[in-house]
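Engineer: Show me the folded form of this:
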Amino acid sequence: MPKPNDARGPGRPRSERARRAVLTAARELLTDRGLPGLSVDDIAARAGVSKNTIYRWWPTKAAVLMDAFTDAFSGRMEAPADGDALTRLRTGVRRVAQLMNTPDARRPFVALVAAAQHDPELAAALRERFINSRRAEVSRLIATGIGNGQLPADLDTDVIIDLIYGALYYRLLVSGAQIDPAYADRLIDALAPILQTSTQ
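Structural biologist: This is a model prediction of the structure:
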């Protein structure tokens, strides 16, 4: 089944150039203006496409905005494919912290999360197009670590993810305290007694 943002009208294959223009326009407008008042008309005008073109590919403005964010930044948050589980987890968390320490990623993400508190469609898009995929990636990493004996067999994956990313997003969205790779290291070091097996 195609993803929502892959929907295409009959006989109208997606133009990659137009798609990139729409995502770039949405990202620039979100950064320049913030979310309030931003419309599909604004995005279409900046991208040089019709509003109908956008709606052929994305069901809502929220879906456009989330794809604009994930298209630009999700790949920069991924943990490396090689190495032991704890090192991969540490590197992945450091990458998230480094990215969220840059205004280009931090400002649109904070705007999206804030607006999602009052916009059910945007909240759903945030979960489906960003949070769920991030959790799934880290869950697979932890499952692999448990399977090969690098992480404890009784590790509660959901709680570990909540502890790590809850701490990062608390600083990002609530306290405003510094978030950077050094903080990511302190966070993983604090959890090391839970994440290490008895043989380590």
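
Engineer: contacts, neighbours, all on C-alpha from now
Structural biologist: Noted.

Engineer: Find the centremost residue of the protein, please.
Structural biologist: Nearest residue to the geometric centre of the chain (Cα atoms, centre = their mean): F130, 4.1 Å.

Engineer: Okay, it and A184: tell me how far apart.
Structural biologist: The spacing between F130 and A184, counted by Cα to Cα, to the nearest Å, is 20 Å.

Engineer: Next up, the contacts around the residue nearest to the centre of the chain.
Structural biologist: 66, 70, 74 (Cα atoms under 8 Å, 6 or more residues apart in numbering).

Engineer: cool, A116 as well?
Structural biologist: 122-123, 126 are the contacts of A116 under Cα under 8 Å, 6+ apart.

Engineer: please redo it, this time with the cut-off set to 6 Å
Structural biologist: Shown in contact with A116 (Cα atoms under 6 Å, 6 or more residues apart in numbering): 122-123.

Engineer: burial measure for P36, as a count.
Structural biologist: Counted with other Cα atoms under 10 Å, residues neighbouring P36 total 9.

Engineer: whoops, I mixed them up, T197
Structural biologist: Residues within reach of T197, counting by other Cα under 10 Å, total 16.

Engineer: Give the helix, strand or coil label for it.
Structural biologist: Under DSSP: H, G, I helix; E, B strand; the rest coil, the three-state class of T197 is coil.

Engineer: mind checking how far it is from I188?
Structural biologist: T197 sits 15 Å away from I188, going by Cα to Cα.

Engineer: What residues of the longest helix along the chain count as buried?
Structural biologist: Taking DSSP state H as the criterion, the chain has its longest helix at helix 16-33. Buried residues in helix 16-33, counted by 16 or more other Cα atoms under 10 Å: 18-19, 21-31.

Engineer: for the protein, what spans make up the strands?
Structural biologist: Counting by DSSP state E, one finds no strands in the chain.

Engineer: Helices of that one, start to end?
Structural biologist: Taking DSSP H to define them, one finds helices in the chain at 16-33, 40-47, 51-57, 61-73, 85-100, 103-116, 120-126, 132-147, 157-170, 181-195.

Engineer: other SSEs contacting the last one?
Structural biologist: Using 3 or more Cα pairs under 6 Å, 6 or more residues apart in numbering; DSSP states H and E as the contact criterion, the neighbours of helix 181-195 among helices and strands are helix 85-100.

Engineer: what does the helix it packs on rub up against?
Structural biologist: For helix 85-100, contacts defined as Cα under 6 Å, 6+ apart pick out 77-80, 106, 145, 179-181, 184.

Engineer: do stretch 22-31 as well
Structural biologist: 43, 46-47, 68, 108.

Engineer: one more to put side by side:
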Amino acid sequence: MQKNSEAPFLLDEERLENIRRVVLELVASRGLEGVTVDAIAAAARVSKQTLYKTWRTKSALIRDVVRMISHGAHLGDPGDLGSLREELWLILESATGILQTNRRLIVALLDGAQRDPDIMSIMRRDTRDKYRESLQRPLKRAIARGDISPETDLNLIADVALPVLLHRAILDDVLDEEMVKTLLDDVLMNLVIRPGRSKD
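Structural biologist: The predicted structure is shown next:
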């Protein structure tokens, strides 16, 4: 791993992963503000000195962990199935699963991002933008197939879908198959412009 002011460079990968896992568990249970270096060291069974030699500050450690989960929480691509609806359905199902599994962690990170511009930047760049790209791929394929019009606003569809799911996850509201079906069929598919249909 390349050395810089924030990246770990002293510990082996197994110990690094253990520390990061501990940080995630503490953030999910206590929120960012409630996580201390003492608590991390105790739970990970390492010394504070080891942590400070690897990450110069608690903020640097937190940002490293946020980057890790942002890179890991990707929706993937179902590939060209010949059906825009089916491809979007699979992506929305994947997003719903991630949000349900990590709800408490996501709430804590969003709260912390309001006070830490670096965390906000990481979440915007590595999480929101990647989710947007994942939803746009099926739309671009549908345009290439001639199934939908190039005038379809790809950003709008992505920016409607993800906040709806995120909002329900934050409020611990229902995120089930019926809800995803309603979002897809009654909202997103109605934002798609069919060939020959005007944007207006």
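
Engineer: Mind checking the TM-score on these two?
Structural biologist: With the length set by TM-score structural alignment, normalised by the length of structure 1, the two chains reach a TM-score of 0.76; 189 aligned residues with a Cα RMSD of 3.1 Å.

Engineer: coming back round to it: of the contacts of F130 of structure 1, which is the most crowded?
Structural biologist: Neighbour counts for the contacts of F130 of structure 1 peak at M66, which has 25 neighbours (criterion: other Cα under 10 Å).

Engineer: how much space between that one and A116 of structure 1?
Structural biologist: Applying Cα to Cα to M66 of structure 1 and A116 of structure 1 gives a distance of 11 Å.

Engineer: now P193 of structure 1
Structural biologist: Counting by Cα to Cα - P193 of structure 1 and A116 of structure 1 are separated by 35 Å.

Engineer: now A21 of structure 1
Structural biologist: Counting by Cα to Cα, the gap from A21 of structure 1 to A116 of structure 1 is 24 Å.

Engineer: follow-up on the earlier one: would you turn the contacts of helix 85-100 of structure 1 into a markdown table with neighbour count and distance to P59 of structure 1?
Structural biologist: Formatted as a markdown table, the contacts of helix 85-100 of structure 1 follow (neighbours: other Cα atoms under 10 Å; distance: Cα to Cα, whole Å):
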| residue | neighbour count | distance to P59 of structure 1 |
| --- | --- | --- |
| M77 | 19 | 26 |
| E78 | 19 | 27 |
| A79 | 22 | 30 |
| P80 | 16 | 33 |
| R106 | 17 | 25 |
| G145 | 20 | 38 |
| I179 | 22 | 34 |
| D180 | 19 | 35 |
| P181 | 20 | 36 |
| A184 | 24 | 36 |
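
Engineer: what's the closest of those to S139 of structure 1?
Structural biologist: Nearest to S139 of structure 1, judged by Cα to Cα, of the contacts of helix 85-100 of structure 1 is G145 at 9.8 Å.

Engineer: The closest one against A153, yeah?
Structural biologist: No - using Cα atoms under 6 Å as the test, G145 of structure 1 is too far from A153 to be in contact (8.9 Å).

Engineer: returning to that earlier point: superposed on structure 2, where does the longest helix of structure 1 end up, distance-wise?
Structural biologist: Superposed on structure 2, helix 16-33 of structure 1 shows a mean distance to its aligned partners of 1.6 Å (mean Cα distance after the TM-score superposition for structure 1).

Engineer: so where in structure 2 does that helix end up aligned?
Structural biologist: The alignment of helix 16-33 of structure 1 onto structure 2 (TM-score structural alignment) spans residues 13-30.

Engineer: Which residue in structure 1 aligns with R168 of structure 2?
Structural biologist: By TM-score structural alignment, R168 of structure 2 lines up with R171 in structure 1.

Engineer: what about its match, neighbour count?
Structural biologist: Look at R171 of structure 1: counted by other Cα under 10 Å, it has 14 neighbours.

Engineer: Any idea how far apart the tips of stretch 42-60 of structure 2 sit?
Structural biologist: 18 Å.

Engineer: List the buried residues in it.
Structural biologist: In stretch 42-60 of structure 2, counting by 16+ other Cα under 10 Å, buried: 44, 51, 54-55, 58-60.

Engineer: Rebuild the residues you listed as CSV, extending it with distance to T101 of structure 2.
Structural biologist: CSV is the format used below for those (distance: Cα to Cα, whole Å):
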residue, distance to T101 of structure 2
A44, 22
L51, 28
T54, 29
W55, 28
K58, 25
S59, 24
A60, 25
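
Engineer: So the closest residue to G9 of structure 1 other than its chain neighbours versus Q178 of structure 1, what's the distance?
Structural biologist: For G9 of structure 1, ignoring the flanking residues on the chain, the nearest one in space by Cα to Cα, 6 or more residues apart in numbering is R56 at 6.1 Å. R56 of structure 1 sits 41 Å away from Q178 of structure 1, going by Cα to Cα.

Engineer: Ok, Y169 of structure 1 next?
Structural biologist: From Y169 of structure 1 across to Q178 of structure 1, the span is 11 Å (Cα to Cα).

Engineer: cool, and G92 of structure 1?
Structural biologist: 18 Å.

Engineer: now A124 of structure 1
Structural biologist: From A124 of structure 1 across to Q178 of structure 1, the span is 28 Å (Cα to Cα).

Engineer: Please say which of Y169 and Q178 of structure 1 ends up with more neighbours.
Structural biologist: Just comparing Y169 of structure 1 and Q178: by other Cα under 10 Å the higher neighbour count belongs to Y169, 17 against 13.

Engineer: and the residue nearest to P195 of structure 2 when sequence neighbours are not counted, how many residues sit next to it?
Structural biologist: Nearest residue to P195 of structure 2, sequence neighbours excluded (Cα to Cα, 6+ apart): S149, at 4.7 Å. S149 of structure 2 is flanked by 21 other residues according to other Cα under 10 Å.
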